[in-house]
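> show me how the following folds:
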Amino acid sequence: MNHFLAVLFLFVHQALSQADEVRKFARVEVGGKVSFGIVEGDRIRLLEGDLFGEWNPTENLVSRSEIRLLAPCAPSKVFGAAGNYRSADKPDAPKPPHPQLFFKSPTGVIGPEEAIQIPRDLARPLYEAELVAVIGKRAKDVPVEKAPAHVLGYTCGNDVSGGDWSQDVQWLRVKGCDTFAPCGPYIVSGLDPGDLDIQLRVNGQVKQKGNTRDYNFTVAETVSFLSRYITLEPGDLIFMGTPPPVDSFNPGDVLEVEIEGIGVLRNPSKRLE
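Modelled structure (predicted):
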């Protein structure tokens, strides 16, 4: 009996350790084919199966020079959280009654090194460095305490916005333009989303710095609230909000979002002809 209990304890311990293990998943194009992989040092081990279902690692290890990093997933829906950071200038400002959320377009999702395309009639494109939660399991009316189990992991995002149009009745143009949702470079599982440093750089100069501990609403609270009204599917993205200050950038600028434990998302920008 003692031997059985010892084996059982070891099995459970290994299972829990594996569940908590930090892993970096990449979505890549290699040899003209799109695949998911696990980052192992300077190489990527390709996976077979579905990252959002059953998958297994293969023996196929590829170098970075052999692949092109893509957006980490192809979501059916993309959401953003507005005003989700407590302001250092207004520490006593009242917390909103619930998360303030908006839609972004799935066609806004681009990957590392892809260009942010600024519409011809937009004079003030804005940068917004954000942690992005990646849904891993279907979620409908999920309580807060169970919400983390529905999140596969986290990636870097830039909630590019149209500053000229902020007074539009709806934020279709403000948030939903093509290429306005850069994400990457990886989906990282096993991270604690409640204490991560975030930084944004424009042409190498730091413009934003913050930490996710200053959210008004946690990832779990946001997922739970959203799932009351909209079914979240595997691969859906939630941009969790940006630290102040938010400012504009110019066509030709290179924007980098860096989040502790995830990596750097780098995107050039250009004006649409």
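> from here on, contacts and neighbour counts on C-alpha atoms
Fine.
> where does residue 15 land in three-state SS?
Assigned with DSSP: H, G, I helix; E, B strand; the rest coil, residue 15 falls in the helix class.
> that one and residue 53, how far apart?
17 Å (C-alpha to C-alpha, to the nearest Å).
> here is a second sequence; please produce its structure as well for comparison:
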Amino acid sequence: MSARYARLQLADGAFYARAEGDSYELLSSAPWEDGVKDTGRRVKKDDAIYLPPSDASKVVAIGQNYAKHAAEMGKPIPVEPLIFMKPKTALNAHGAAILLPPASQEVHHEAELALVIGKKLTRVTEEEAAAAIFGVTCFNDVTARDVQKREIQHTRAKSYDTFACCGPELVTGIPFDDLRVVCRLNGAVKQDGRTSDMVHSPAKLVAFISNVMTLLPGDVVSTGTPSGVGPIVAGDIVEVEIENVGVLRNVVTR
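Predicted coordinates for the structure are as follows:
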């Protein structure tokens, strides 16, 4: 059965919560943890202050996982998943600002489907990986493209504070092998793809990563972006919409 979760900031701390109609029921712990309980406290959705939907220990992202995006970057389709990491400090919530860094004059949006891991994974099979994906959410893999072009690896270009936009909700119990992924910039569609166009499937990505590093409950795996990436500037409003998942919205500032 499908369910929706969020992570909210309240005056007395951060709480995971389950969507119930026009409200959120606050939970005692992360929804993937054993023994999680309702607290009896509710917050109206209209009053919600969102945090990234998982307090992840790390974000593992995937490069060139859509053939058309690889082509627009002038890169070959990777035989194996091309993985890189974004730090926990880059995580950014729905409704928060994307802060353009002074070091970059060309920052791009990248709309993506992100997976949230529900259990500890080390060297697992694709079948085990698929069973351990707790849910999915919207993700914007914001990238300093000019920095990326100057360097061999992705770390600096992908790791600036606010460059891992995620949320607003984490959705469980839905198929995600063929969902529409759209990015709108100030209302105009810039990216429009489907998760069925991925080169490497979500289960393959998670299994592959688990054979490199241990994935912990709550870790985020972002699965790559369709073609159509492009620049964002101060004052822009960027939206990532994924079919049956939701809309992630951020304003751009410098």
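> neighbour count: residue 15 and residue 53 of the first structure, which is higher?
Between residue 15 of the first structure and residue 53, counted using other C-alpha atoms under 10 Å, residue 15 has the larger neighbour count: 12 against 9.
> which ones are touching that one?
Shown in contact with residue 15 of the first structure (C-alpha atoms under 8 Å, 6 or more residues apart in numbering): no residues.
> tell me where the stretch 151-273 of the first structure has helices.
Assigned by DSSP state H, counting those that start in this stretch, the stretch 151-273 of the first structure shows helices spanning 172-176, 219-229.
> quick one, helices of the stretch 1-150 of the first structure?
Shown for the stretch 1-150 of the first structure, the helices assigned by DSSP H, counting those that start in this stretch span residues 2-20.
> the residue nearest the centre of the second structure: what's it in contact with?
Residue closest to the average C-alpha location in the second structure (C-alpha atoms, centre = their mean): residue 139, at 3.0 Å. Residue 139 of the second structure makes contacts with 111-114, 164-167, 222, 240, 248, as judged by C-alpha under 8 Å, 6+ apart.
> how does it look with 10 Å?
Taking C-alpha atoms under 10 Å, 6 or more residues apart in numbering, we find residue 139 of the second structure in contact with 52, 91-94, 110-115, 163-168, 220-225, 239-242, 247-249.
> with residue 156 of the first structure instead?
With C-alpha under 10 Å, 6+ apart, residue 156 of the first structure has these contacts: 72, 112, 129-133, 182-188, 198, 239, 256-260, 262-266.
> what's residue 82 of the second structure aligned with over in the first structure?
Structural alignment (TM-score structural alignment) places residue 82 of the second structure against residue 100 in the first structure.
> my guess is that match contacts residue 238, does it?
No. Using C-alpha atoms under 10 Å, residue 100 of the first structure is not in contact with residue 238, being 11.9 Å away.
> joint contacts of the two?
The contact sets of residue 100 of the first structure and residue 238 overlap at 80-81, 222, 226 (C-alpha under 10 Å, 6+ apart).
> and which of these is nearest to residue 118 of the first structure?
Residue 118 of the first structure has its nearest neighbour among these in residue 80, at 19.4 Å by C-alpha to C-alpha.
> not counting its neighbours along the chain, what's nearest that closest one?
For residue 80 of the first structure, ignoring the flanking residues on the chain, the nearest one in space by C-alpha to C-alpha, 6 or more residues apart in numbering is residue 239 at 4.4 Å.
> same question for residue 97 of the second structure.
residue 251 (5.0 Å).
> cool, and residue 134 of the second structure?
Per C-alpha to C-alpha, 6+ apart, closest to residue 134 of the second structure is residue 118, 4.6 Å.
> who's in contact with the alignment partner in the first structure of that neighbour?
Residue 118 of the second structure maps onto residue 136 in the first structure, with residues paired by TM-score structural alignment. Each residue near residue 136 of the first structure by C-alpha under 10 Å, 6+ apart is listed here: 51-53, 148-153, 232-237.
> and the gap between residue 136 of the first structure and residue 29 of the first structure?
Residue 136 of the first structure is 21 Å from residue 29 of the first structure, by C-alpha to C-alpha.
> go on, residue 219 of the first structure?
Taking C-alpha to C-alpha, one finds residue 219 of the first structure at 30 Å from residue 29 of the first structure.
> same question for residue 216 of the first structure.
37 Å.
> quick one: map residue 74 of the first structure onto the second structure.
In the second structure, residue 74 of the first structure lands on residue 55 (TM-score structural alignment).
> what's the local residue count around its match?
Residue 55 of the second structure: 17 surrounding residues under other C-alpha under 10 Å.
> chain neighbours aside, what residue packs nearest to it?
residue 218 (6.4 Å).
> just checking, that neighbour touches residue 16?
No. Contact criterion C-alpha under 10 Å: residue 218 of the second structure and residue 16 do not qualify, at 11.7 Å.
> shared neighbours, the two?
Contacts common to residue 218 of the second structure and residue 16, judged by C-alpha under 10 Å, 6+ apart, are 30-31, 53-55.
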